[in-house]
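Visitor: Following is a predicted model, sequence given first.
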Amino acid sequence: MSKKDIFGDDIDSGKSFEDFEAMFAQSEAGGLKTRVSVGDKIRGEILSIGKEESFVSTGTPTDGMIFTRDLLDENKEVKYHVGDMIDVVVLSTKGGEIRLTMKGSKSAEADSLEDAYDMELPVSGTVTEVVNGGLRVNVQGKTAFCPISQIDSRFVTDASEYVGKKFDFLITQFDKRNIVVSRRKLLEMQKVENEGAFMQKVQVGAILEGRITRLEKFGAFVELESGVEGLIHLSELTWSRVHSPQEVVSPGQTVTVKLLKMEEIDGKLKLSLSMKQADGDGNPWNSVPAKFPVGTVVNGKVEKKEVYGLFVNIAPGITGLLPKAKWRDHVDGAQFENKKRGDDIAVQIDEIKFEDKKISLGVPGAGEDHTWRAHQPASGSGFGSLGDALKGLQIKPKK
């Protein structure tokens, strides 16, 4: 059997006899492919590199063509050499020609939109206008429709912000009259991919940088990488007590966080983050015993008022409780009763429960006996002195 008998044509002069012998043996063993299909993933050898087009072996009698621009690096220089093995995907097999693109390439150009639909390859499109229920998108010169629910991974109320912008889409419906695309589906696929890579390279306890994306009443969401988002709970924003995340951060702000927990729930990656624990030994409670020994009188600010007492902030991240029972019977109790959130107040450190992170506060000088004040007569009562009190007292002589 001749070489021409196997392949139907003469062997390319660029291939060595050894290459042919290997292919011949593979053919005899029944392992040589005779054809490939759109979407097939192939690992092939670069056979030639031209200015516009290059050729890669496909494991079949027909070599595949790939645009040389797909072989360029970020500096627009060819990063491969003839003989290198690369991973490619079959884009089309029309007219006896095999068209290829790099595996995983987001800029993969299908020979037609139908190929992109069949292979679930991304296509670039520009949003041209907002229409009823969605947006019109220009994809390779053709008009496609993107439902408003599919333009982003988040809920969208104002679709006009996307007009004039270019995005990658997946074609979800294709026929001669209708082309429907989805950006959301592509974002979700990329999110799963990115989350998987994140879980492999990052460990719990890692210190990371991210960007605040949105605020909720229970905390702030942070984007750590493209498609990878975590939550800083309200209690983990700062050591001080806050009532809303807006008091600490704002959307778009870059923050440093510590990864507290990483788990998959119902197929979704959940990340718990902390800002207050990201600065190493930044816990203000570590300095409490030395800075606030029992008996110390400090100036603080009322943080919250409850029926049972006042929560007083005495330092950033340090809050103690002044129980109502400690001022209720005090001679100056009225001034404490009238305190409200934000008011300045002087308190005394009565007790520190370090392990529980609790401080019991008291009224300054409450240890002194001030009960005599309650019995002091009011001015002008006629009983301002002992002499006044004895006036008119009649002492009867003994008989």
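Guide: Right, received. Where do you want to start?
Visitor: Please make it C-alpha for all contacts and neighbour counts, starting now.
Guide: OK.
Visitor: how many neighbours does the spatially closest residue to Gly342 that is not a sequence neighbour have?
Guide: Nearest in space to Gly342, with sequence neighbours left out and distances taken as CA to CA, 6 or more residues apart in numbering, is Val302 at 5.2 Å. Around Val302 there are 22 other residues, counting by other CA atoms under 10 Å.
Visitor: tell me which residues of the strand or helix carrying Val302 are tucked away?
Guide: In the assignment (DSSP states H and E), Val302 maps to strand 297-306. By 16 or more other CA atoms under 10 Å, the buried positions in strand 297-306 come out as 297, 300-305.
Visitor: For Glu109, state which of these is nearest.
Guide: Ranked by distance to Glu109 (CA to CA), the buried residues of strand 297-306 are led by Glu303 at 60.8 Å.
Visitor: got the contact list for that closest one?
Guide: 310-313, 341-342 (CA atoms under 8 Å, 6 or more residues apart in numbering).
Visitor: ok, so what distance separates it from Phe354?
Guide: Using CA to CA, to the nearest Å, Glu303 is found at 20 Å from Phe354.
Visitor: residues making contact with stretch 321-330?
Guide: Residues contacting stretch 321-330 (CA under 8 Å, 6+ apart): 307-312, 333-334, 336, 347, 359-363, 366.
Visitor: List the residues that contact Phe292.
Guide: Contacts of Phe292 by CA under 8 Å, 6+ apart are Ile349.
Visitor: Now do it against Met189, distance only.
Guide: For Phe292 relative to Met189 (CA to CA), the value is 54 Å.
Visitor: for Leu215, same thing?
Guide: Taken as CA to CA, the span from Leu215 to Met189 is 25 Å.
Visitor: The residue nearest to Gly342 contacts Ala315, doesn't it?
Guide: No - when contacts are counted by CA atoms under 8 Å, Val302 is not listed as touching Ala315 (11.5 Å).
Visitor: One more to weigh against that first structure:
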Amino acid sequence: MEELTFEQMLDESFKTIHTGEVVEGTVIDVKPEEMVLNIGYKSDGILTQNEYSNERTDLTTVAKVGDTMEVKIIKVNDGEGQVLLSYKRLAADRGNKRIEEAYNNQEVLTATVNQVLEGGLSVVVDEVRIFIPASLVSDTYERDLSKYKDQEIQFVITEYNPRRRRYIGDRRQLIAAEKAELQRKLFETLNVGDIIEGTVKNVTDFGAFVDLGGADGLLHISEMSWGRIENPKKVFKSGDKVKVLVKEINGSKIALSRKFDDENPWKDAEEKYAIGSVVTGHVARMTEFGAFIELENGIDALLHVSQISRDRVEKPSDVLKLGEEITAKVVDFSAEAHKISLSVRALTAPTPADDEAEDEDADVVSVDIDAEIAKQDAEEEAPAAEEAPAEETAEEAAEEAPAEDTAE
């Protein structure tokens, strides 16, 4: 039997390795861009920075001499007698299995957004790059995705194709499911008459949509205050925290109000504005049939054109100005209808000619105030509706808003 040489015996003492094999090695040297591992082979293995991770990493921060780690052999001889190793490819192989399991089980994954691309977001899970299209980032369209950079997000895998290295994530369905659950819980406990806090989500010309934590409610312009609101956008803005009263629940639609009973100015109005009392207010708005005098926030009284003066007045605007202070006598009061009629004429002494022309009830004017106000409001809203942006049409507003009596 022929004796083996020392070199032959040394070669046989080392194990045989193959490309693609996974081996365990011990770190014997480490530099920022390269580390050397003893893998039990006649040649040491070289693990470069590029084969450690897709992210640029200082290798001295992740390993030290004496550490052991599993790596994948990508070349047995690089031409210089060295074995080339890869850590990221092994991690990717294992990551593929991890992603496949998550895809099959519809598991919710968590990862940090490492790139914001033109068409969506990119995240890495166990060295596997997953793309989340912009349309699947949220349940509403978001033009600017930059806020997600370096943010931790949750998603599910909706497409798994390792052959094409195509892995698609979906965050939108998680958000939709979460909102559906919040909505279910909200409607289980929400009742008409509840006072809750919400966040203003969007403000339009006809009102504001308030996020109640599971569903949005409409705070119509007519329900924003006991007083008159001309422009909701001057009162509320997105993000405002507001206390609201649940006025009506109709299916999934919620009507809200900020007309709280304890702030109702009409509570003691019958005593403050009794018939015969003299009051002072300011001209709030004018119509052809008279002027509305604001006595306090939430209480307007009608000064009919026939009661402005003992002289004949064609139009209130001929003798009055918006904001002008007016002192008048209360000649009619209806607590149920929230109506007050005033007369300046009743404060002036009548002439003999006036006495002949008037009877004892001349100071009380009969007019359908609600009908006149509704008519005026309709005329004011018509031009606004024509100028409204396309995305906020009257039809859409009608679909959003619950049926309610908007007549004041």
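Guide: Structure received. Because the structure is a prediction, the values reported are computed rather than measured.
Visitor: sorry, back to before: tell me the spacing between the aligned residue in structure 2 for the residue nearest to Gly342 of structure 1 and Val344 of structure 2.
Guide: The alignment partner of Val302 of structure 1 in structure 2, by TM-score structural alignment, is Val283. For Val283 of structure 2, the distance to Val344 of structure 2 equals 13 Å [CA to CA].
Visitor: cool, and Ser222 of structure 2?
Guide: Relative to Val344 of structure 2, and taking CA to CA, Ser222 of structure 2 is found at 29 Å.
Visitor: just checking, which of the contacts of stretch 321-330 of structure 1 belong to helices?
Guide: 333-334, 336 (DSSP state H).
Visitor: ranking these by neighbours, who comes first?
Guide: For those, neighbours tallied by other CA under 10 Å; top is Phe336, 19 neighbours.
Visitor: Hmm, Phe209 of structure 2 is touching Ala215, no?
Guide: No - when contacts are counted by CA under 8 Å, Phe209 of structure 2 is not listed as touching Ala215 (9.8 Å).
Visitor: Who has more neighbours out of those two?
Guide: Legend: neighbour count by other CA under 10 Å for Phe209 of structure 2 and Ala215, higher for Phe209 (25 against 19).
Visitor: and that one, that's in a helix?
Guide: No - when DSSP: H, G, I helix; E, B strand; the rest coil is applied, Phe209 of structure 2 is found to be strand, with no helix at that position.
Visitor: Which position in structure 1 pairs with it?
Guide: By TM-score structural alignment, Phe209 of structure 2 lines up with Phe221.
Visitor: SS state for the closest residue in space to that match that isn't next to it in sequence?
Guide: Ranked by CA to CA, 6+ apart and with sequence neighbours excluded, the top spatial neighbour of Phe221 of structure 1 is Leu231, at 4.5 Å. Following three-state DSSP, Leu231 of structure 1 is assigned to strand.
Visitor: cool, and Glu51 of structure 2?
Guide: helix.
Visitor: Likewise for Ile229 of structure 2?
Guide: Assignment for Ile229 of structure 2 (three-state DSSP): coil.
Visitor: Could you list which residues are in contact with the counterpart of it in structure 1?
Guide: Using TM-score structural alignment, the partner of Ile229 of structure 2 in structure 1 is Val242. Val242 of structure 1 makes contact with 234-235, according to CA under 8 Å, 6+ apart.
Visitor: any idea how far Glu303 of structure 1 is from Val242 of structure 1?
Guide: 9 Å.
Visitor: How about Glu248 of structure 2, nearest residue that isn't a chain neighbour?
Guide: Here the residue nearest Glu248 of structure 2, using CA to CA, 6+ apart, is Ala255, at 4.9 Å.
Visitor: how many other residues sit next to the one you found?
Guide: Neighbour number of Ala255 of structure 2 under other CA under 10 Å is 25.
Visitor: Ok, Met69 of structure 2 next?
Guide: So Met69 of structure 2, with other CA under 10 Å, has 14 neighbours.
Visitor: for structure 1, which residue is closest to the average position?
Guide: Closest to where the C-alpha atoms of structure 1 average out (CA atoms, centre = their mean) is Glu229, at 2.1 Å.
Visitor: Can you tell me how far it is from Lys41 of structure 1?
Guide: To Lys41 of structure 1, Glu229 of structure 1 is 31 Å away according to CA to CA.
Visitor: Stretch 129-145 of structure 2 corresponds to what range in structure 1?
Guide: Under TM-score structural alignment, the match for stretch 129-145 of structure 2 is residues 143-159.
Visitor: ok, and for the matching stretch, which residues are buried?
Guide: For stretch 143-159 of structure 1, using 16+ other CA under 10 Å, the buried residues are 143-152, 159.
Visitor: first to last residue in it, what's the distance?
Guide: 17 Å.
Visitor: For that stretch, which outside residues touch it?
Guide: 130, 133-138, 178-185, 187-188.
Visitor: In strands, which of these appear?
Guide: 130, 134-138, 179-182 (DSSP state E).
Visitor: Please tabulate those in a markdown table, including the columns distance to Ser48 of structure 1 and neighbour count.
Guide: Below are those laid out as a markdown table (distance: CA to CA, whole Å; neighbours: other CA atoms under 10 Å):
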| residue | distance to Ser48 of structure 1 | neighbour count |
| --- | --- | --- |
| Val130 | 46 | 20 |
| Gly134 | 46 | 17 |
| Leu135 | 43 | 22 |
| Arg136 | 41 | 21 |
| Val137 | 37 | 28 |
| Asn138 | 35 | 16 |
| Ile179 | 37 | 20 |
| Val180 | 38 | 19 |
| Val181 | 36 | 29 |
| Ser182 | 37 | 23 |
